[in-house]
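A.B. asks: The sequence and its predicted three-dimensional model are supplied below.
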Amino acid sequence: MTDHTMPPDGLELLRSELDDIDVTLLDTLRRRLECCIRIARHKAEHDIAMMQPGRVGLVKDRAAQYGRENGIDPDFLVALYGVIIAETCRVEDVEIADATAH
């Protein structure tokens, strides 16, 4: 009988690689949100509407195209960007409200 509590060394190496990729992914998401904060400040300073539907569509289209070109389900990437954009909008709303309150 195989002991399933101790994964083979190869699996541990792959999991370690995945953990490193996750750190990069999370750091990239943090950097994206930081950039969105700077964008929100610019929008507040120049009285630009927070929501830019054309831009949202462009970003989602670009994600879908990336998926098609790289063997990733385009619908998955569009849904993922939907979540990312929702958080971006929330962060921008907070930042714009703070900027206009001062």
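C.D. replies: Good, I have the coordinates. Numbering: from 1, shown residues only.
A.B. asks: switch to C-alpha atoms for all contacts and neighbour counts from now on
C.D. replies: OK.
A.B. asks: Heading C-terminal from the longest helix seen in the chain, find the next helix or strand.
C.D. replies: Taking DSSP state H as the criterion, the chain has its longest helix at helix 9-45. As assigned by DSSP states H and E, the chain's next helix or strand after helix 9-45 is helix 53-70.
A.B. asks: Distance from the chain centre to that following helix, please.
C.D. replies: Computed by C-alpha atoms, centre = their mean, to the nearest Å, the separation of helix 53-70 from the middle of its chain amounts to 13 Å.
A.B. asks: what's it packed up against?
C.D. replies: Using 3 or more C-alpha pairs under 8 Å, 6 or more residues apart in numbering; DSSP states H and E, the elements in contact with helix 53-70 are helix 74-101.
A.B. asks: Included below, for side-by-side comparison, is a second structure:
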Amino acid sequence: MEILRPFRERIEVLDGQLAALIADRLRVCGEVAAVKKAEGIPMMQPDRVRAVCRAYAERGRALGVSPDFMAELATLLINEACRLEDEIIG
């Protein structure tokens, strides 16, 4: 389907950018985990988790993207960050 090629190419570029941003975010989460470990800060911060999910939903609403989808995306990112923190903190 040649007519879709330009759209698919744009999506591929965006997907690459998203993957790079997610990797950067997780690297920062790794740095946070190291600080938590060094300072004896508990891994789980329920208030922070709620705030991040709420912020993602609000960003989605402002950008015309489903707030529920954005909150789910935040949950996926948080779950991976927690897995990473668990590896680092032990």
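C.D. replies: Structure received. Keep in mind that what you see is a predicted model, and the values were worked out from it rather than measured.
A.B. asks: TM-score for this pair?
C.D. replies: For these two chains in superposition, a TM-score of 0.95 is obtained (TM-score structural alignment, normalised by the length of structure 2); 90 aligned residues with a C-alpha RMSD of 0.8 Å.
A.B. asks: So for the longest helix of structure 1, what gets flagged as buried?
C.D. replies: Residues Leu33, Cys36, Ile37, Ile39, Ala40, Arg41, Lys43, Ala44 are the ones in helix 9-45 of structure 1 that count as buried (16 or more other C-alpha atoms under 10 Å).
A.B. asks: And the contacts of stretch 76-96 of structure 1?
C.D. replies: The contact list for stretch 76-96 of structure 1, computed with C-alpha atoms under 8 Å, 6 or more residues apart in numbering, reads 33, 36-37, 39-41, 43-44, 50-51, 56, 59-61, 63-64, 67.
A.B. asks: what about Cys82 of structure 2, how many neighbours?
C.D. replies: Using other C-alpha atoms under 10 Å, the number of residues around Cys82 of structure 2 comes to 19.
A.B. asks: Against Leu14 of structure 1, how distant is the counterpart of it in structure 1?
C.D. replies: The equivalent of Cys82 of structure 2 in structure 1 is Cys89 (alignment by TM-score structural alignment). Distance from Cys89 of structure 1 to Leu14 of structure 1, counting by C-alpha to C-alpha, to the nearest Å: 35 Å.
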